[in-house]
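>>> Sequence isn't available, so here's the structure alone:
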């Protein structure tokens, strides 16, 4: 008999933190699930550590795909999933023992086809809690007008995943936001109220809070003025979080302006001609 829920987790060099997530999964009161890990060819002990949970979580499947595209990895996981519900998770999250039970109950009670949940940082620092509560406030308001979610936690029916043809594997960033936007045009999206997920602040620690927040603000601007992120616009690692390139934020916004001018040259030319005609009046 097939499980009702398939949990899909992309991994790459996550040996330092993967135990926390699998400890959370192994302690769940809801047990009708399978776990599908799509590993990007980890060079550490990620796969070995996951295999050590075989007794606690009998239904674990590990697929190795060295393309190292997070959208592609999620699609591979979904293609191998047997559950009617899919749950996409990042490798650095944790949750309490009733998380799956409470989330699925609310998901079904509200007749949802796609959802996310609120977040809590795994950090004692006040600034991290302020930043994450600001993100929660944005999630709460945007769910009604412009639904969005990060890949840390996305619940969706397999039917809806297939209907939108999964994640756009061409995208270098914001593939999760693009996925939620497309699904929410066809089905009801909401932020679940009954559960929260705890997420790592390792990116904030490595890159610096101000820089990372500005990166997150830069991406929607790029998408709004240029289009989907189909080529790298700055370094943003999938796995191997110990290596980061220093980013000149001023250079980022200069690059955005140049890309906008290049991509919209014709439209800008037409706009200037209209302005010239107006000035002659």
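Received the coordinates, thanks. Small disclaimer: the values here were computed from a predicted structure and weren't measured.
>>> Every contact and neighbour count from this point should use C-alpha atoms.
OK.
>>> Can you tell me the element residue 150 falls in?
For residue 150, there is no host helix or strand (DSSP states H and E).
>>> correction: residue 72
Residue 72 is part of helix 70-79, with elements assigned from DSSP H and E.
>>> Would you tell me what the next helix or strand after the helix or strand encompassing residue 176 is?
Assessed by DSSP H and E, residue 176 sits inside helix 175-184. Following helix 175-184 in sequence order, the next helix or strand is strand 189-199 (DSSP H and E).
>>> Please compare the first structure with the one that follows:
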């Protein structure tokens, strides 16, 4: 099966990164490398990651001096050895057959770039409904104005280079901009598979507030273009102490 380069971006994720790396150790699809790009964390994120060197022999831990979501993803892609790329956030969880199912669907559908739906099997009913609504929106808009969750996006080296990577000047919805441009310059669709997404943003900021932030952001993008000058204030990395 196809080789995959898994790019993980981190910032102060010592409490969560081990969970994702454990999930990667359990993958049934074994032909992959892991490139962890850390935005100069203040905690032990890099040390925790390096402790997986034996379990994940194709593991690279790279520290950036400058912090940035898009910068981290682009840096990871530049270090990748494989054509197929998977961009992940540190608080994602994956089932053991995630890569196997994903690679099969990507090849069957002949996709260059693909979004992945959010799973909510272990969350309360209210959050399940919110995730279902969000997934429904991503399914519907993929045909005319694609959006996606940057925490889990597939791409290829060729498509990534053609797109000039993630736009490092965009301050919000850089992931949606990436897939929107991909839909015009490459083969893009969602694949029928889910990943688990940490609900801490919903828990801290509130489900309605978080949902409205992204609805307003994408409505603004649709009518006025991408946000490069903090047109909508949104703080990243402001969550309370992780559990």
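Arrived safely. If you're wondering where the values come from, they're calculated on a predicted model, not measured in any experiment.
>>> Could you list the buried residues of the helix holding residue 72 of structure 1?
Going by neighbour count (16 or more other CA atoms under 10 Å), the buried part of helix 70-79 of structure 1 is 70, 71, 72, 73, 74, 75, 76, 77, 78.
>>> thinking again about what came up before, the helix holding residue 176 of structure 1 versus helix 70-79: what angle between them?
Interaxial angle of helix 175-184 of structure 1 relative to helix 70-79 (axes from the mean of the first three to the mean of the last three CA atoms, to 10 degrees): 50 degrees.
>>> Show me what helix 175-184 of structure 1 is packed up against.
Judged by 3 or more CA pairs under 8 Å, 6 or more residues apart in numbering; DSSP states H and E, helix 175-184 of structure 1 is in contact with strand 114-121.
>>> Now do the strand it packs on against strand 189-199, angle only.
Taking the same axes, to 10 degrees, one finds that strand 114-121 of structure 1 is oriented at 30 degrees with respect to strand 189-199.
>>> Please enumerate the strands of structure 2.
4-10, 32-38, 59-63, 84-89, 92-93, 113-119, 152-156, 188-197 (DSSP state E).
>>> Among the ones you listed, which comes closest to residue 169 of structure 2?
strand 4-10 (17.5 Å; CA to CA).
>>> So what touches that closest one?
Residues outside strand 4-10 of structure 2 that contact it (CA atoms under 8 Å, 6 or more residues apart in numbering): 17, 31-39, 41, 45, 69, 72-73, 76-77, 80-90.
>>> between that strand and strand 32-38, how many degrees?
20 degrees.
>>> how far does stretch 156-168 of structure 2 sit from the chain's center?
Stretch 156-168 of structure 2 sits 15 Å away from the centroid of its parent chain (CA atoms, centre = their mean, to the nearest Å).
>>> got the buried residues for that stretch?
Buried residues in stretch 156-168 of structure 2, counted by 16+ other CA under 10 Å: 156, 157, 159, 160, 163, 165, 166, 167.
>>> Could you check how far the nearest residue to residue 99 of structure 2 once chain neighbours are set aside is from residue 103 of structure 2?
Computed as CA to CA, 6 or more residues apart in numbering, the closest residue to residue 99 of structure 2 that is not its neighbour in sequence is residue 29, at 5.8 Å. Distance, residue 29 of structure 2 to residue 103 of structure 2, by CA to CA, to the nearest Å: 9 Å.
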